[in-house]
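In: structural data only, the sequence is not supplied:
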């Protein structure tokens, strides 16, 4: 929960804390001291790239299977407007990314959240398409076992 609270958004951090509280509540008394002394440290996210979009809105769009639109700046600062079918949120090092199917490029792309602005969650739902799923994206990225990611 400390890591999620430090590196995630408030909604995700609150959910992680609630899960830990529920776990602690059902533990036998003799295990609570061990649980409380896990010794996990989450340093402040002072070197994390600044994200101006609301990651909770992206998560809700993923769950609701709704398209999102945003302005995106590439590594050179060139901006473009993108509409994607968001598949998930992922976190690598100090960077959140939003992998999805990009309508402009007609291909999977992973967009850095710190380069996204003006996020809109569209009412348009993602069409059911077996070729544009999270599993298809991960397979293309070389992930053979989804359990590697959790």
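Out: Here it is on my side, so go on. A quick note: this is a predicted structure, and the numbers were derived from the prediction, not measured.
In: alpha carbons only for contacts and neighbour counts from here, please
Out: OK.
In: so which elements touch the strand or helix carrying residue 124?
Out: In this structure, residue 124 is located in strand 116-125 according to DSSP states H and E. Helices and strands touching strand 116-125, by 3 or more C-alpha pairs under 8 Å, 6 or more residues apart in numbering; DSSP states H and E, are helix 55-64, strand 66-73.
In: list the buried residues of the last one.
Out: Applying a neighbour-count criterion of 16 or more other C-alpha atoms under 10 Å, one finds 66, 67, 68, 69, 70, 72, 73 buried in strand 66-73.
In: second structure for comparison follows:
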């Protein structure tokens, strides 16, 4: 691997981490010595990458430093297109449109060779099962999660029993068979999963909930035994 390619890979390895990672682990991933890893870190910092940490403590990349899109590999382009195609077919119209717009923006700034790779990717999304009908506005759900506001929902459980809940929405799960809202339920005092197709009515409240959605997500991951470094 050339030094330029190694620096790009080091950036990617740092970017996908949510928590500091040791120099030993980074060096092992790149197949280099610790001494070389420290020189690479210093080189990236000199180029403007906001990498925090030092030898023995671990390193993390602060948001804001981006790689030029022309450095995308063929595999990264395939992953991008495959993910966008899944969203364009399986998500609500608003999110599907955003996926298509994102691909168009990426294509516009790629050099000609990579633009051809983007257009020629032959990874397709097969048809999935029909989702249960729902009147729930998924765009409003996503907006409420971003704003970290409380949500009032009228809900039917699996037996059809109705209830009204005030919840703190912090994530959504997109599955082939349904959509799930992950939230802290004030009535139960615990994390709960709500099938979106069983939400009869929802009202976004003006009140923000008192903790961050990232903290709620971490707490849920811990309760489910999910490694937070692997994402959700």
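Out: Everything's here; your move. It should be emphasised that the depicted structure is a prediction, and the values quoted were computed from it without experimental measurement.
In: coming back round to it: mind putting the helices and strands packed on strand 116-125 of structure 1 in JSON lines, distance to residue 83 of structure 1 included?
Out: JSON lines is the format used below for those (distance: least, C-alpha to C-alpha, whole Å):
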{"stretch": "helix 55-64", "distance to residue 83 of structure 1": "12"}
{"stretch": "strand 66-73", "distance to residue 83 of structure 1": "4"}
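In: residue contacts, the residue most central in space within structure 1?
Out: In structure 1, the residue lying closest to the centroid (C-alpha atoms, centre = their mean) is residue 89, at 2.1 Å. Contact analysis of residue 89 of structure 1 by C-alpha atoms under 8 Å, 6 or more residues apart in numbering lists 58, 59, 96, 97, 98, 99.
In: and the third one, how far from residue 116 of structure 1?
Out: As for residue 96 of structure 1, its distance to residue 116 of structure 1 is 11 Å (criterion: C-alpha to C-alpha, to the nearest Å).
In: repeat for the fourth one
Out: Spatial separation of residue 97 of structure 1 from residue 116 of structure 1 under the definition C-alpha to C-alpha is 10 Å.
In: neighbour count: those two, which is higher?
Out: residue 116 (23 against 19; other C-alpha atoms under 10 Å).
In: the more buried one matches what in structure 2?
Out: Residue pairing (TM-score structural alignment): residue 116 of structure 1 is matched to residue 199 of structure 2.
In: my guess is its match contacts residue 151, does it?
Out: No. Residue 199 of structure 2 is not in contact with residue 151 according to C-alpha atoms under 8 Å; the separation is 11.5 Å.
In: next one: stretch 126-136 of structure 1 to chain centre, how far?
Out: Distance, stretch centre to chain centre, for stretch 126-136 of structure 1: 18 Å (C-alpha atoms, centre = their mean, to the nearest Å).
In: the residue nearest to the centre of structure 1 matches what in structure 2?
Out: By TM-score structural alignment, residue 89 of structure 1 lines up with residue 172.
In: before we move on, what SS does its match have?
Out: Following DSSP: H, G, I helix; E, B strand; the rest coil, the label given to residue 172 of structure 2 is strand.
In: look up the closest residue to the counterpart of residue 152 of structure 2 in structure 1, ignoring the ones flanking it.
Out: Correspondence of residue 152 of structure 2 to structure 1, assessed by TM-score structural alignment: residue 69. Distances taken as C-alpha to C-alpha, 6 or more residues apart in numbering put residue 83 closest to residue 69 of structure 1, at 4.3 Å, once the chain neighbours are dropped.
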